[in-house]
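# Got a predicted model here, sequence first, then my questions.
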Amino acid sequence: MLARILAVGDELLLGRTPDTNSAHIARWLTDRGFHVDRTVVVGDPQRDIEAALKAATHGAALVLITGGLGPTDDDRTRQALAAVMGVKLSERPAAWARIRRWYRTNLPTRPIPEINRRQALAPRDAELLVNDRGTAPGLSARVGRCRVACMPGVPHEMMAMLARLDRPLKRWFPRLRRPAIGEVWIAGVGESAAQELIGDLLTEQHPQVGITVSEKGHITLRVVGTASEVKDRTRALRHALAPYLLPADGPAASLVTLLAKDGRTIAAAESCTCGQVVAQLGAIAGASAVLRESLVAYHEGVKRARLGVTPALLRRRGVVSEAVAAAMALGMRRYARADLAIATTGVAGPGGGSPATPVGTVCMAVADRSGVAVKTIRVRGSRERVQARAAAQALVLAFEVACGRLGTRPSDLI
């Protein structure tokens, strides 16, 4: 079944607010068996919402709209829906009572603004969708053969309302069946090379196989189809990509699980990533069993005093080098008495680069009892992107070392 997403708000068009709702809704729809063929962002003017809604409902089974349900003059989604339906708005007493109750419960000392009464307006024959996180009820109605559901634009309100749509969805689309979905995660190989490895396993239907590169640097292959199709294709993909596989719960969770199972521990010494590596490890339940210690060794003096990086090495190889990353990892492993240690050093930007180490250069290392493994990456983009990608890649490197896929070598060979 075909579904479309319509996001309403001038703030989205102007770039002041990122449209996180549409990505979440698209995943939700796909997981329930819909094919999403477009997401449209439209401004606040009612005529623009009407035009976008008419176009979206043409040929679609379901259109989900976010935004424009507030109480102010620029919130025009309910008016646009009524106009497209060819009906008038009228106040729903139950909706107004719920709005008043929300104010009494959550803002008991404030008077209830009369302007909020607008949020109790709904087109004739439209269903009200309960909003238990705010004052704006959602709306559901039919436009021709298409079902339209309108939800608030505030993300936490939208997500709560979306979670409650499963029950009415079964009523609206009784023949809808959830597809089986499988994912294969890989790292250490580029998108083009991955496609060459899998060949004709990348198909558009029966099953549908898509390949995407995440912002953190790993590649995800997503398989959608029947249970047997997904099982067979996922197995074939894993066989074709065996040297590059990552567990689908991500490198941080996989690393914590693996180390806990083996009774091993880990520590981290971070420079350019400023604690992002250990933050991802610490976010995993059970990390306390494996995470020994962390250190943000940003200043060269800290690298020397706490990690044993020698001034001679810093002069000879430079602070952003695989040799210094290796020395940091070995020093952290020794200092924390951990089985493994991760280290990062780089130029996150926007300044500080050089011809030898341009902005976006990050060297990382993982040390174990046998030695150290090193890697250098170059990331384009903002400081935040460089740090996030580097932290993710450092965790991938650590997982590869921990599971034995990647061997370490003596530091004097680096």
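Nice, I can see it.
# Every contact and neighbour count from this point should use C-alpha atoms.
Will do.
# and residue 73, that's in a strand?
No: counting by DSSP: H, G, I helix; E, B strand; the rest coil, residue 73 is not part of a strand but coil.
# how long is stretch 291-305 from one end to the other?
Terminal residues of stretch 291-305 lie 22 Å apart, using Cα to Cα, to the nearest Å.
# One more: stretch 56-66?
Using Cα to Cα, the end-to-end distance of stretch 56-66 comes to 13 Å.
# next one: stretch 47-67
Length of stretch 47-67, first residue to last, Cα to Cα: 15 Å.
# How about residues contacting it?
1-9, 21, 40, 42-43, 75-77, 80-81, 83-84, 143-154, 158 (Cα atoms under 8 Å, 6 or more residues apart in numbering).
# Narrow these to those in strands?
Judged by DSSP state E, the subset of the contacts of stretch 47-67 located in strands is 2-8, 40, 42, 143, 146-151.
# Quick one, which of these are buried?
For these, a burial check counting by 16 or more other Cα atoms under 10 Å picks out 2-8, 42, 143, 146-151.
# Alongside the first one, take a look at this:
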Amino acid sequence: MPNMETNTMHVELLIIGDEILDGTVVDENSTWLGSFLNDKGMRVQRQTTVPDSRESIANALSQIVDRADLCICTGGLGPTDDDLTLETVAAVAQDELIFDQKIWSQIVSRYAGKPVPENNRKQAYVLKNGTALESEVGTAPAARIHIAGCTVFVLPGVPMEMKWHCKTHLIPYLDGLNRPNWTKRTLRFSGIGESKLATMIDALRLPPSISLSYRTASPENHLRLRSLDATGLDEAIAKITDSIGPAFIGFDEMSLAHALVARLKSKHLTIATAESCTGGLIGAELTSIPGASAVYLGSIVSYSNGVKSGQLGVKEGDIVRHGAVSEIVAAQMAKGVCDALSADVGVSVTGIAGPGGGSIEKPVGTVCFGWYGPGLNETTRVRFRGDRDQVRRRAVGFAMDRLRREYA
């Protein structure tokens, strides 16, 4: 049972499958389980991945049940000879498998009168001293059993089936425990690096009862806070947002694009984008937000100089004299897309994303921006580090963040 003295529940994952270890299949389950359990106020303390081997499964599970309050095991519940999980769990628990006629009848009914492969009988065996978890989404014999003070959930490796069992069987089990009530919030920031953000947060000397975790999700940085003291958490959040200032975007699902769309709506402004090196990525970010059609009119992807001059009205002489990657060109692109699409606000991006195309004067990563709109007529030049994708993503974030701050 959970260690309530420390308000924690020691949770571990046991992921089983040769296909996970050899890279044939990407392990989606552990990522999903980590997020799922975190939303329930629990953190996974450790994850162990082992092959389809009785010895490997038994050794790992024996160690886990000595440490953990809860173990979620996935994989190895199929009908084939290399599906060894349930029989190994039975051995570790000093239990036995018994044939369950009801489950076998359910498996047979799934075949709708067609012949049932004999090896499917394996999936009708259940733990004698465990709880069989019935399924509406597959034939894998999921189960729950207590071993040495640890509750072990044995779940299918197929992600869809595993998630169904978590929502159907794991949630009611967790809800029935006398667990602490954690309050959680995620704060999102833009235009500030993770190290600087952490330094500023450290200076606030928040109480130790508040747990902090950082995550970079370019172009944003996220700070997740957890506490058993909801009032104290609210006070800490107020201190953080006051200290960080305009780099704070919003809470939880309020992304940079969400915030920009919301602010343009509140100002009754429309926006259009003129993109060269980002190739429409700003438009993609904005149109991913429900309701963005109220503010976003469209984009002109001006990858070639001909489109810059023909569609956006950029002077050909300026392209020749200053180059396509220049602030003077970015300024005309931003104004030109407003004129072309009758938008209130225009943003432009023109740069060298790499890996080639750079020079001493304009190295790879050089990006020029233009913003045009009510009270705004601005350009700037920035050099971003990273590969082609990173340069493009950082440019998208930089372009949107400037507008978010302008129309706060």
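Arrived safely. Computed from a predicted structure; not experimentally measured.
# Do you know the score for how well these two fit?
Superposed pair, TM-score by TM-score structural alignment, normalised by the length of structure 2: 0.85. Supporting alignment: 395 aligned residues with a Cα RMSD of 2.8 Å.
# Looking at the ones in strands among the contacts of stretch 47-67 of structure 1, which is nearest residue 122 of structure 1?
Nearest to residue 122 of structure 1 among those, counting by Cα to Cα, is residue 150 at 11.0 Å.
# The closest one maps to what in structure 2?
Under the alignment (TM-score structural alignment), residue 150 of structure 1 pairs with residue 154 of structure 2.
# Would you enumerate the residues in contact with that match?
72-74, 86, 142-144.
# how near is it to residue 147 of structure 2?
Per Cα to Cα, residue 154 of structure 2 is found 12 Å from residue 147 of structure 2.
# Residue 58 of structure 2 now?
From residue 58 of structure 2 to residue 147 of structure 2 the distance is 12 Å (Cα to Cα).
# Skipping adjacent residues, who's closest to residue 389 of structure 2 in space?
Excluding the flanking residues, the one nearest residue 389 of structure 2 by Cα to Cα, 6 or more residues apart in numbering is residue 353, at 7.7 Å.
# residue contacts, that neighbour?
Going by Cα under 8 Å, 6+ apart, residue 353 of structure 2 touches 277, 364-367, 387-389, 391-392.
# what's the answer for residue 378 of structure 1, then?
Residue 378 of structure 1 sits next to 360-362 when contact means Cα under 8 Å, 6+ apart.
# quick one: which of these is nearest to residue 335 of structure 1?
The closest of the contacts of residue 378 of structure 1, once distances to residue 335 of structure 1 are taken by Cα to Cα, is residue 362, at 22.8 Å.
# Which elements pack onto the helix or strand harbouring the closest one?
Assessed by DSSP states H and E, residue 362 of structure 1 sits inside strand 361-368. When contacts are defined as 3 or more Cα pairs under 8 Å, 6 or more residues apart in numbering; DSSP states H and E, strand 361-368 of structure 1 sits against helix 322-336, strand 340-346, strand 371-378, helix 383-402.
# Could you point out which of the ones you listed sits nearest residue 122 of structure 1?
Closest approach to residue 122 of structure 1 among those (Cα to Cα): helix 383-402, 43.2 Å.
# by how many degrees do the closest one and strand 361-368 diverge?
30 degrees (axes from the mean of the first three to the mean of the last three Cα atoms, to 10 degrees).
# Need the residues that contact helix 383-402 of structure 1.
Contacting residues not belonging to helix 383-402 of structure 1 are listed as 187, 215-217, 251-252, 254-255, 258-259, 272-274, 276-277, 340, 342-344, 348-350, 360, 362, 364-366, 373, 375, 377, 379-380, 406-408 [Cα under 8 Å, 6+ apart].
# Check stretch 131-140 of structure 2 too.
The list of residues contacting stretch 131-140 of structure 2 from outside it, by Cα under 8 Å, 6+ apart, reads 77-78, 103, 107, 123, 126, 141-145, 155-156, 161, 164-165, 169.
# how does it look with 10 Å?
Applying Cα atoms under 10 Å, 6 or more residues apart in numbering, the external contacts of stretch 131-140 of structure 2 come out as 75-79, 100, 103-104, 106-108, 110, 120, 122-126, 141-146, 153-158, 160-162, 164-165, 168-170.
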